[in-house]
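>>> A structural model of the following input is requested.
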Amino acid sequence: MDPLKISTARPGDVVEVVEVLTRAFRADPFTLAAIGPRQRYEKVVPRAFRVLVEECFLPYGRIDIARDDAGTAVGAAMWQAPGREPGWIATARMNARLLAAYGRSTLRVRRLERKSDKLAPRFPHWYLGFLGVVGEAQGRGVGGALLDHGIAEAGDHAAYLESSTPGSQALYERKGFIPMGAAEQGKPWAVVCMWRPGKVKR
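You can find the predicted model right below:
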């Protein structure tokens, strides 16, 4: 693939980030299981991603965008920074918007998220919430480039993520992430929780 340009998203990039992630996660087993069979993907997922971008990852972390040589966004990675979390007012606002986005799927989403939350590290770390590459750019090194960039930005801090496909797990393992265990073992939508050790003393 032609050289990529990776940059940090700004508020004006929200629509583009949401579009990339919506396209990237269209066949993701965990995402489809979370919204359930009675909800339309195109109605729920873009709204949920917009909330997460605006209320969590932009203000409390970093979003990286990968563009091809034509300037077209082909991938995005959303990281939450160590020790940075919304306060109770911001959390309440985010939860209200997520409730509106998920609708009848809210309880299912919360249940699935709680299972993986139990395996998340309790010490400060960078959290990779989402890494997605649009279909036509998959298999061309975009995900690896985004991950390398994120790891470099994390520096000596540990990093944590949840992998929802065997292909993504293989990529993360090549980049030094270690499986910690799976939530919903034996299910098609099981996520594998993974972390990459850091050098910062805890």
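>>> Could you use CA atoms for every contact and neighbour count after this?
Fine.
>>> How about the contacts made by residue 64?
The contact partners of residue 64, taken as C-alpha atoms under 8 Å, 6 or more residues apart in numbering, are 6-9, 76-78, 146, 150.
>>> Can you list which of those residues are found in strands?
Using DSSP state E, the members of the contacts of residue 64 that fall in strands are 6-8, 76-78.
>>> Let's see this one next, to set against the first:
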Amino acid sequence: MSRRTAGLDFKFGVNLIDLSALPTDHLLPLMFGPFPEMKDSFNINIRDLGSLTLKIQIVTQISDVCFTVFNKLHFKVVLGNGCCNRFIKAILARKKSVILADGCSVPIVRRPLCCPDDWKLPPSQRCGCSRGRLSPKIRSTDSVFVPARSIAWVFATTKRQGNMVISPTDRFFQKQILFPVKGIVHVEPDKVFRILICNMSA
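Predicted coordinates:
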């Protein structure tokens, strides 16, 4: 049995696995078209290669799980909301750990939110995902007054494309006493998106 690091998706019900992560002795049924058009979070076309049932072990829990197989997934294994509800009891974000249904605790592994091999490309062809603490430059589309000790939505744009992490280190907030709610947003060049900011001044 090979060991894999899995991603968790509480909104999507299908369990996904990359072709390279399958056991060497697997039997994958062939599928014939037409195939539905599907895109991943980086807007790249993907097509499922079939489905099969695998026996997985999460610490002390062993179960048969049905996976849909894809090729060249960013995360090699993704557990859908069905598996998450069955195996996971709680996610402790501050402690960076996941509490399983059997009481065991496993750490959360953080990785850069970037397309595969994205940083081998020229800067003009990259997806625009941030790496480490660096963030693409964003600009507000209009002036918004945020009273002290309150939060408000701000409309902004950027020249980048792809998934972007909004964090307090963004240049947009360096000259103001404002702090954004950290999160991930999918952006398009020069298209308006919303970010939630708060004014923590007295």
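>>> After superposition, what is the TM-score?
The pair, once superposed, lands on a TM-score of 0.23 when counted by TM-score structural alignment, normalised by the length of structure 1; 84 aligned residues with a C-alpha RMSD of 6.0 Å.
>>> Now a PyMOL select for only the buried ones of the ones in strands among the contacts of residue 64 of structure 1.
Buried members of those, defined by 16 or more other C-alpha atoms under 10 Å, are picked up in PyMOL with:
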select buried, resi 6+76+77+78
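>>> any chance of the ones in strands among the contacts of residue 64 of structure 1 in CSV, plus distance to residue 117 of structure 1?
Shown next, in CSV, are those (distance: C-alpha to C-alpha, whole Å):
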residue, distance to residue 117 of structure 1
6, 29
7, 29
8, 27
76, 22
77, 19
78, 17
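>>> Quick check: which helices or strands does the lengthiest helix in structure 1 pack against?
What stands out as the longest helix in structure 1, according to DSSP state H, is helix 88-102. Using 3 or more C-alpha pairs under 8 Å, 6 or more residues apart in numbering; DSSP states H and E as the contact criterion, the elements in contact with helix 88-102 of structure 1 are helix 41-52.
>>> Quick check: the gap between residue 98 of structure 1 and residue 50 of structure 1.
Plainly put, residue 98 of structure 1 is 9 Å away from residue 50 of structure 1 if you go by C-alpha to C-alpha, to the nearest Å.
>>> scratch that, residue 21 of structure 1 is what I was asking about
Distance from residue 21 of structure 1 to residue 50 of structure 1, by C-alpha to C-alpha: 10 Å.
>>> The two: who's more crowded?
Of the pair residue 21 of structure 1 and residue 50, residue 21 is the one with more neighbours under other C-alpha atoms under 10 Å, namely 24 against 21.
>>> Let me know the helix or strand that the more buried one is in.
In this structure, residue 21 of structure 1 sits in helix 14-24 according to DSSP states H and E.
>>> Apart from its chain neighbours, what residue comes closest to residue 180 of structure 2?
Excluding the flanking residues, the one nearest residue 180 of structure 2 by C-alpha to C-alpha, 6 or more residues apart in numbering is residue 197, at 4.1 Å.
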